[in-house]
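Novice: only geometry, no sequence info:
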């Protein structure tokens, strides 16, 4: 609900507000997968300061273009966040600009921590808060604010299973770097947490858990359908953790922090498809049939009689693994849930069909 579509504007704006006149003249530089870039771009332009942002070349186009609209000069860097970070540091030395770190900076952390103050102000009976973690700036600020004012409130962190840098660091009791990261939650795909943020997490965060890309996709779909909210992967991990019982919130006043909504529309369509499969709202069957008239009707009659809706059909006669007079029938159908899928599969099996369910 923030102007730039994520919490990042808070930390960037506070950091830039603290610059000296000399630092303002030299401009600012940052690296980001997208959301921090927009925050820095907006804060810099509002303060009449020049900004340059290094962005991984795989970042969603929507985030890159938004950063340009907010007034930043954008440099695309091959690789992931950490590669963009290294390039930004090189350019910072060349230009003398002030580097605005996306998470490992006390002013940035303080800016993000204002969310913790607002939570306690608006929800004084809160028992726990679930917070997404990338580099750790958001949860560090929130955890410090909440634990300082209400120590009994639990603070849980969530990372994508494909980018568990803070999770692993927490287990190993020291900041460590991952060799690679891969997740639909591009906003938290960070190989190494910050030094400051790691120390703050060790001191103030109660537990860190991970969620899979399928679980994240399911959470994004649930937010769209039930809350009318568009969340990006990084923003939805907190909801995924609650939905899939990764943390103990039963009977508690719990807050899931949805930290960003800047999801690329091309990714959104794929995420919705994954979410539908995960929740049993969609299913794909491959059925082995004798290649003769009426076979499709027999299958579709069973599915229709049980309330399934066939949305795609493909006959495959060329598979080398099938008998010469057979075919594979690939069907995509809309269903209610996993129990509904099981009911259809049971009926097909009882009717003598051989099939595989994706």
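Specialist: Cool, the structure landed. These numbers come from a predicted model, not from an experiment.

Novice: going forward, measure contacts and count neighbours with C-alpha atoms only.
Specialist: Will do.

Novice: ok so residue 229 is a strand residue?
Specialist: No. Residue 229 sits outside any strand when classified using DSSP: H, G, I helix; E, B strand; the rest coil, being coil.

Novice: for it, what are its contacts?
Specialist: residue 223 (Cα atoms under 8 Å, 6 or more residues apart in numbering).

Novice: how close does it sit to residue 10?
Specialist: With distances taken as Cα to Cα, to the nearest Å, residue 229 is found 21 Å from residue 10.

Novice: A strand includes residue 293, no?
Specialist: No. Per three-state DSSP, residue 293 lies outside any strand segment and is coil.

Novice: so how many other residues sit close to it?
Specialist: Residue 293 is flanked by 8 other residues according to other Cα atoms under 10 Å.

Novice: burial count for residue 118?
Specialist: A count of nearby residues for residue 118, using other Cα under 10 Å, gives 14.

Novice: residue 158 belongs to a strand?
Specialist: Yes. With three-state DSSP as the criterion, residue 158 is part of a strand.

Novice: doesn't residue 209 make contact with it?
Specialist: Yes. Between residue 158 and residue 209 there is a contact at 5.0 Å, judged by Cα atoms under 8 Å.

Novice: which residues do the two both contact?
Specialist: Common neighbours of residue 158 and residue 209, using Cα under 8 Å, 6+ apart, are residue 241.

Novice: higher neighbour count, those two?
Specialist: Neighbours per residue (other Cα under 10 Å) separate residue 158 from residue 209, with residue 158 holding more: 29 against 21.

Novice: ok, now which ones touch that one?
Specialist: Counting by Cα under 8 Å, 6+ apart, residue 158 makes contact with 130, 131, 132, 133, 208, 209, 210, 211, 237, 238, 241.

Novice: can you say which of those residues are buried?
Specialist: 130, 131, 132, 133, 208, 209, 210, 211, 237, 238, 241 (16 or more other Cα atoms under 10 Å).

Novice: show me those residues that map onto strands.
Specialist: 130, 131, 132, 208, 209, 210, 211 (DSSP state E).

Novice: could you measure from the third one over to residue 38?
Specialist: The reference is to residue 132. Look at residue 132 and residue 38: by Cα to Cα, they are 19 Å apart.

Novice: ok, second structure coming up, stack it against the first:
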């Protein structure tokens, strides 16, 4: 039987439990909170609710993946592709722009070979950490204001 929960909601539930409750709960034990996050229990809205949390038997590798996925769902881990000048300092300017706007670069990769624009450009793929979804939206706006080609989101990797 397929799960009615999205993996993203379970990951976000695990992340929230770690951050707010300081509790490490495996995915199966976090589905109660995931159901609330997913909005599957509208009858509980504005009511005091107790959610049973169980199962701390989560593999550390899976925990790391769940945390990263939860951060991405929460808008605190973003990825995008920007086309910048391939002249000296082009990538450094992008890094400075992100830093000056409060984003932390987690990963950066650039490639030239498959770019369809001029030979003086380079495509930079970035994974960055932000404070929240609002901050991620601000970073997206700043990038669009400074660069002609910005592809935002996971489908561009």
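Specialist: Thanks, I have the structure now. Here the structure is a predicted model, which is why all the values come from computation and not from measurement.

Novice: could the ones in strands among the buried ones among the contacts of residue 158 of the first structure be laid out in JSON lines, adding distance to residue 170 of the first structure?
Specialist: Output for those, formatted as JSON lines (distance: Cα to Cα, whole Å):
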{"residue": "130", "distance to residue 170 of the first structure": "16"}
{"residue": "131", "distance to residue 170 of the first structure": "15"}
{"residue": "132", "distance to residue 170 of the first structure": "15"}
{"residue": "208", "distance to residue 170 of the first structure": "8"}
{"residue": "209", "distance to residue 170 of the first structure": "10"}
{"residue": "210", "distance to residue 170 of the first structure": "12"}
{"residue": "211", "distance to residue 170 of the first structure": "16"}
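
Novice: of these, just say which sits nearest to residue 271 of the first structure.
Specialist: Nearest to residue 271 of the first structure out of those is residue 211 (Cα to Cα; 14.6 Å).

Novice: how about the strands in the first structure?
Specialist: 28-31, 51-56, 73-77, 98-99, 128-132, 154-160, 207-211, 254-256, 282-290, 309-316, 326-334, 354-357.

Novice: which one of these lies nearest to residue 91 of the first structure?
Specialist: The closest of those to residue 91 of the first structure is strand 28-31. By Cα to Cα, the value is 8.1 Å.

Novice: what span of the second structure is that closest one aligned with?
Specialist: Strand 28-31 of the first structure lines up with nothing in the second structure when matched by TM-score structural alignment.

Novice: tell me which other helices or strands that strand touches.
Specialist: helix 35-46, strand 51-56, helix 81-95, strand 98-99 (3 or more Cα pairs under 8 Å, 6 or more residues apart in numbering; DSSP states H and E).

Novice: let's see it at 10 Å
Specialist: For strand 28-31 of the first structure, the contact count by 3 or more Cα pairs under 10 Å, 6 or more residues apart in numbering; DSSP states H and E identifies helix 35-46, strand 51-56, strand 73-77, helix 81-95, strand 98-99 as packing neighbours.

Novice: any chance of the ones you listed in TSV, plus distance to residue 303 of the first structure and mean neighbour count?
Specialist: Converted to TSV, these look like this (distance: least, Cα to Cα, whole Å; neighbours: other Cα atoms under 10 Å):
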stretch	distance to residue 303 of the first structure	mean neighbour count
helix 35-46	45	26
strand 51-56	46	27
strand 73-77	49	18
helix 81-95	46	17
strand 98-99	59	20
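
Novice: looking at those, which is closest to residue 216 of the first structure?
Specialist: Closest to residue 216 of the first structure of these, according to Cα to Cα: helix 35-46, at 18.4 Å.

Novice: from the middle of its chain, how far away would the closest one be?
Specialist: On the basis of Cα atoms, centre = their mean, to the nearest Å, helix 35-46 of the first structure sits 21 Å off its chain's mean C-alpha point.

Novice: angle of it against strand 51-56?
Specialist: When axes from the mean of the first three to the mean of the last three Cα atoms, to 10 degrees is applied, the directions of helix 35-46 of the first structure and strand 51-56 differ by 170 degrees.

Novice: hang on, the earlier thing: which one of the helices and strands packed on strand 28-31 of the first structure lies closest to residue 261 of the first structure?
Specialist: Closest to residue 261 of the first structure of these, according to Cα to Cα: helix 35-46, at 9.5 Å.

Novice: quick one: contacts for the most centrally placed residue in the second structure?
Specialist: In the second structure, the centroid-proximal residue (Cα atoms, centre = their mean) is residue 72; its distance is 1.9 Å. Listed by Cα atoms under 10 Å, 6 or more residues apart in numbering, the contact set of residue 72 of the second structure reads 8, 11-12, 66, 78-79, 128-130, 132-133, 153-154.

Novice: what about the counterpart of residue 245 of the first structure in the second structure, how many neighbours?
Specialist: In the second structure, the residue paired with residue 245 of the first structure is residue 39, using TM-score structural alignment. Residue 39 of the second structure: 13 surrounding residues under other Cα under 10 Å.

Novice: just residue 136 of the second structure next, same as before
Specialist: As a burial measure, residue 136 of the second structure scores 22 neighbours (other Cα under 10 Å).

Novice: list the buried residues for stretch 17-35 of the second structure?
Specialist: Within stretch 17-35 of the second structure, the residues that count as buried by 16+ other Cα under 10 Å are 17, 24-35.

Novice: and if you look at stretch 245-261 of the first structure?
Specialist: Buried residues in stretch 245-261 of the first structure, defined by neighbour count with 16+ other Cα under 10 Å: 246, 247, 249, 254, 255, 256, 257, 258, 259, 260, 261.

Novice: mind checking what the fourth one lines up with in the second structure?
Specialist: In other words, residue 254 of the first structure. Aligned partner of residue 254 of the first structure by TM-score structural alignment: residue 49.

Novice: need the helices for the second structure, in chain order.
Specialist: With DSSP state H, the ranges of helices along the second structure come out as 7-16, 31-38, 60-73, 90-100, 133-146.
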